[in-house]
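Student: Pasting a predicted model and its sequence here:
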Amino acid sequence: MTTSHILNAVSPLIADLAQDLSERERLRRLLAALRNLLPADAVALLKLEGEWLHPMAIDGLMPDTLGRRFRLAEHPRFAQLLAAGQAMRFEPDSPLPDPYDGLVAHKGQTITELHVHDCMGCVLQLGGMPWGLLTLDALEPGRFADPAALAMLQAFSNLAAATVATAERVHQLSQLARGSSHTTSTAAVPERGLQGSSPAMRQLQKDIALVAASDLSVLITGETGTGKELVAQAVHAQSARAGKPMVSINCAALPDNLVESELFGHVRGAFTGALTERSGKFEQAQQGTLFLDEVGELSLPVQAKLLRVLQSGQLQRLGSDREHHVDVRVIAATNRDLAAEVSAGRMRADFYHRLNVYPLNVPPLRERDSDVLQLAGYFLEENRSRLKLGGLRLEAAAQAALLNHRWAGNVRELEHLISRAVLKALSRNDGSSGRASSRLRIVTLGVADLWDQPEAIVATPAPQPPATQSLPAPELGLRDAVTTYERELVNASLARHHGSWAAAARELQIDRANLQRLAKRLDIVKP
């Protein structure tokens, strides 16, 4: 490789340091320049976060790699690179498993040919501390045998570190511009955080960073399975209250006679069984955050009692006349349309407006197409680690099927689907090979592992509105007509499934608990 070729590859990167680029674009250009310099089939930039390595940018790897999190204790090659502190190469016959086996996006290769046969990497240092790793992989043995390749990677790492430092500085400045000066340590970030880089998720992340810097109450809305609790955790983790407790309570799981005691606490003798004095969730969350999940399930009397503490921070334990003052930020979540609940008289308007100071809507998975494979990669790596497998990958047809699915159950449905598919694939592989050692190699998930029925993978067409003239004039008002229709649907489904809540919930595509609450609201008794 000539000097002019090297200069042509790195000169744009040097010029980029002074340019106003997004973090994604800056890192993409960094990896593209590295592949121009060195003959790699795949390159990746990974950030060190505690005991995990998080891919920040990839080139030449499967899209789901971006969603994976690599635990150092389970990937000795990564651990050795970090310990070396400088560029190093692994011999093609190295017995250490390669984290990218089966993940190199190389068309025309069979699964058995997708094992990485040559790899090298180096540590990126920022401020004298290891920031992460830069890795290069090739499917052909001996691709990096030339000692000059290792020297070039070591020299390139200094420019890469400068690029990463610039990207992080731009990110910090953008946070300051949005009014958020609080940063969190790695330990404060939940292990299973928000995943995705689609436009909808990037906007949600911006909104989270904006509201986290304040003390405003937040109302998180979204369909079942979208990850509303993760959004609440992200708001708390990025706030000035991150070092204080975040207390969660599922409002739907509380009996009406215990809600007041759970939220406000009670004194001894306040009710039968109250043998000692006990603080409530508000006091337990002092100076921190209280997360009210499924807040739409609270009864009207409880809503009225919550108004005072939301307004002034004053509360009384059940059975006591003494007031307590609490400093708590309230984050609430629901999959209901609370404005409609107010109109229907099932929620107090003043309570709704106390909660809905800053609304955050979590987008459904069908509006996050580019995130599906990234999330799938996250769940694949979770299953690989839990089952101690060598590698998990998706066939191209399985990737296409995931992208085409409608995801009525959102991220939770995808998580459960991947877990089931892994077990099916393991059963199929073990049955065909007749030995458990096959689990140590790459396990590939096909469409048949994801869905038993081929038609299940076809994207559900958007429903077409019926012709106006086909709709009869309602005898009741709109809301009563909708309630009547809901009651008929639920009754019919329960009848078809002989009173089975679980089967009816699957047919109606809602959670069983939500179906039972809906039936209670509609005055339906199980047949």
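Tutor: Done, it's in.
Student: use CA for all of it now, contacts and neighbours both
Tutor: Fine.
Student: residues contacting Ala252?
Tutor: Ala252 sits next to 293-295, 297-298 when contact means CA atoms under 8 Å, 6 or more residues apart in numbering.
Student: Out of these, which two sit at the greatest distance?
Tutor: Within the contacts of Ala252, Asp293 and Leu298 form the most distant pair, 10.2 Å apart (CA to CA).
Student: between these two, who's got more neighbours?
Tutor: When neighbours are counted by other CA atoms under 10 Å, Asp293 and Leu298 differ, and Asp293 comes out ahead with 23 against 18.
Student: Tyr358 versus that one, what's the distance?
Tutor: To Tyr358, Asp293 is 16 Å away according to CA to CA, to the nearest Å.
Student: What of Tyr100?
Tutor: Distance of Tyr100 to Tyr358, computed by CA to CA: 42 Å.
Student: These two: which has the busier surroundings?
Tutor: Using other CA under 10 Å as the criterion, Tyr100 and Tyr358 rank with Tyr100 on top: 19 against 15.
Student: is it true that that one touches Asp118?
Tutor: No - judged on CA atoms under 8 Å, Tyr100 makes no contact with Asp118 at a distance of 11.1 Å.
Student: What are the buried residues along the helix ranked longest in the chain?
Tutor: In the chain, ranked by residue count with DSSP state H as the criterion, the top helix is helix 147-177. Within helix 147-177, the residues that count as buried by 16 or more other CA atoms under 10 Å are 149-150, 153-154, 156-157, 159-167, 170, 172, 175.
Student: now stretch 182-190
Tutor: Neighbour-count burial for stretch 182-190, counted by 16+ other CA under 10 Å, picks out 182, 189.
Student: okay, how far is it across it, tip to tip?
Tutor: By CA to CA, the extent of stretch 182-190 from end to end equals 16 Å.
Student: likewise stretch 86-102?
Tutor: For stretch 86-102, the first and last residues are 26 Å from each other (CA to CA).
Student: buried sites along that stretch?
Tutor: Residues of stretch 86-102 classed as buried by neighbour count (16+ other CA under 10 Å): 86-92, 97-102.
Student: putting a second one here so we can go through both:
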Amino acid sequence: MPHPLLRSLLPLVADLSRELPDHERYRRLLHSLRQLLPCDAVALLKLEDDVLVPLAVEGLSPDTLGRRFRVVEHPRLEALLASEQPVRFAADCELPDPYDGLLDGHGQLEVHDCLGCRLSIQGTPWGLLTLDALDPATFGSVDLETLQAFASLAAATVMASERITQLVRGVEEQRQLVEVYKRVAGGQVPRELIGQSPAHKRLEQEVQLVARSPLTVLVTGETGVGKELVAEAIHLHSVRAHKPLISLNCAALPETLVESELFGHVKGAFSGALNGRSGKFELADGGTLFLDEVGELPLPVQSKLLRVLQSGQLQRLGSDQEHHVDVRIIAATNRDLAEEVRQGRFRADLYHRLSVYPLRVPPLRERGRDVLLLAGYFLEENRVRMGLRSLRLHKDAQNRLLAWRWPGNVRELEHLISRAVLKALSAHAERPRVLTIEAAMLGLEGDEQAVDLVQGQDEVTLPEPGAGLKASLDAFQRRLIEQALQRHHGKWAEVARELGVDRANLSRLARRLGIR
């Protein structure tokens, strides 16, 4: 009969020659590890600069995948990275465990036995494998050399995965890109795009595709979906990543200042212009200019913006001298610009210049369990900000998050988590070792929201009794569609998306019901 180590390694060896999605390859890796060393939870974490990012977990709360563990804040993880050999922590070890309270299905129970090892690729630390158990004697008889042998093949697995998918850049390249961005953006590293849903994966694929091109991108989506993060991701994966990304919120400036912000001005150009200054276009020369809320630009400024996009030439306000700039434009809006063009509020020629590659960011309600990953990310942020040892979501709270429709999208979730943490803290006279967010602390009425198709608008009126089944159904459907059309200003594509039906089927139904 094969040795247990051999039994666990054989499937991994076979997988090395197979083309598998990253998440499936990592899932198989952790499954084999738990067969070799039975325990309550395992995790694979990748080291990115000074942060450990969970790539796959088993036995831990789903929101763990959204958390980011800064190495300096987690001494156990720091010790594992510093050791060339596997490390088992004593049951009475005083170092805080990053997974306390995160074991799936075990509430606030703390980890009692912890084992882990570093994964290295070509002599460079790549990440960690961690194993955790509630029984303090679980790893007492474990042969650490067995774990080391498994870790060697695990390192080969992740290296093969990176080379096959080509989704990650080299460690040195990543470091250089981040350093450049820090210098340009004043030390602020952009947030990553977090998610595993099909809708999010499609978005990431489109970002990768268009980032490598010189095309102008129009990012559309509801308020709070993260359009600015998408713009940052496009820039950081483009050939212009070593140059600045300059942002301008077109809705945040009075009309009299928009032109100056975009194109700059000379001294004395207008009252209060005591000195000349460069505009956003000049600051972004060689890089990328992100125009957020571009639909808010006044028509006179739109014509001047179009001229710069066509020729690359601009004039500072109050000057006759022309400046040439080489700038890639990424624009974003939560408006339907095609409808704005029809209404005469936006120039058609500018719209076509901006929408060379339209990119829709899906709302949070279309992303399924991504809400738990994002919640984990925001929980970890709040844990650090509040100086807490461990912060977790109760199972009921997770279910409530999954049931909510998120009219405010990711931004609403971020603010909600921050409020919930404060409420949870206020319920304790002293800070507990593991702070749990209960469902009631979220302030969500999940049952009402789950059945609310109109998101705070008027309810659909039910037909009168005695009208007959077919007539009642027709009346109900007609009213439902008409109300959706009102909410979306006659945009059938948006109505079809809200109601969850094919647009062609919706058109046929509307014709039958006499809706024009």
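Tutor: Structure's in. What do you need? Not measured: the values here are computed from a predicted model.
Student: Next SSE downstream of the longest helix of structure 1?
Tutor: helix 199-212 (DSSP states H and E).
Student: so how much does that following helix differ from structure 2 once superposed?
Tutor: Once the two models are superposed, helix 199-212 of structure 1 sits on average 0.5 Å from its counterpart in structure 2 (mean CA distance after the TM-score superposition for structure 1).
Student: Arg419 is in contact with Phe378 of structure 2, correct?
Tutor: No - in this structure Phe378 of structure 2 lies outside contact range of Arg419 using CA under 8 Å: 11.2 Å.
Student: Tell me which of these two has more neighbours.
Tutor: The neighbour count for Phe378 of structure 2 versus Arg419, taken as other CA under 10 Å, is higher for Phe378 (21 against 15).
Student: can you pull the contacts of that one?
Tutor: By CA under 8 Å, 6+ apart, Phe378 of structure 2 lies in contact with 67, 414, 417-418.
Student: before we move on, the earlier item: so which elements touch the longest helix of structure 1?
Tutor: helix 3-16, helix 23-37, strand 118-126 (3 or more CA pairs under 8 Å, 6 or more residues apart in numbering; DSSP states H and E).
Student: most packed of those?
Tutor: Each of those was scored by mean neighbour count; the highest is strand 118-126, a mean of 24, by mean count of other CA atoms under 10 Å.
Student: Ala161 of structure 1 maps to what in structure 2?
Tutor: Matched to structure 2 by TM-score structural alignment, Ala161 of structure 1 sits across from Ala155.
Student: how close does the closest residue to its match other than its chain neighbours get to Leu44 of structure 2?
Tutor: Residue nearest to Ala155 of structure 2 in three dimensions, not counting chain neighbours: Leu119, with 5.6 Å by CA to CA, 6 or more residues apart in numbering. From Leu119 of structure 2 across to Leu44 of structure 2, the span is 9 Å (CA to CA).
Student: List the residues that are in contact with both of these two.
Tutor: With CA under 8 Å, 6+ apart, Leu119 of structure 2 and Leu44 have common neighbours 127-129.
Student: With distance to Ser271 of structure 2 as added columns, please give these in JSON lines.
Tutor: Converted to JSON lines, these look like this (distance: CA to CA, whole Å):
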{"residue": "Gly127", "distance to Ser271 of structure 2": "57"}
{"residue": "Leu128", "distance to Ser271 of structure 2": "60"}
{"residue": "Leu129", "distance to Ser271 of structure 2": "63"}
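Student: so which of the residues you listed would you say is closest to Pro190 of structure 2?
Tutor: Nearest to Pro190 of structure 2 among the shared contacts of Leu119 and Leu44 of structure 2, counting by CA to CA, is Gly127 at 21.6 Å.
Student: which one in structure 1 is aligned with the closest one?
Tutor: Here Gly127 of structure 2 is matched to Gly132 in structure 1, going by TM-score structural alignment.
Student: Its match contacts Leu124, doesn't it?
Tutor: Yes - using CA under 8 Å, Gly132 of structure 1 is in contact with Leu124, at 5.4 Å.
Student: Spit out the contact partners of the residue nearest to Glu206 of structure 2 when sequence neighbours are not counted.
Tutor: Sequence neighbours aside, Leu359 is the residue nearest to Glu206 of structure 2 in space, at 7.6 Å (criterion: CA to CA, 6+ apart). Neighbour list for Leu359 of structure 2: 203, 206, 217-220 [criterion: CA under 8 Å, 6+ apart].
Student: Next secondary structure after the helix or strand that contains Leu359 of structure 2?
Tutor: Leu359 of structure 2 is located in strand 357-360, with elements delineated by DSSP H and E. Once the chain leaves strand 357-360 of structure 2, the next helix or strand it forms, by DSSP H and E, is helix 370-386.
Student: on that earlier part again, ok, the contacts of Ala252 of structure 1 vs Leu258 of structure 1, which is closest?
Tutor: Taking CA to CA as the measure, Leu258 of structure 1 sits nearest to Leu298 out of these, at 11.6 Å.
Student: Residue in structure 2 paired with that closest one?
Tutor: Aligned by TM-score structural alignment, Leu298 of structure 1 pairs with Leu297 of structure 2.
Student: now the equivalent of Gln233 of structure 1 over in structure 2, nearest residue through space, not along the chain?
Tutor: Superposed on structure 2 with TM-score structural alignment, Gln233 of structure 1 falls opposite Glu232. Setting aside the residues directly before and after it, Glu232 of structure 2 is nearest to Pro190 in space (CA to CA, 6+ apart), at 6.9 Å.
Student: That's all I had, so thanks and see you.
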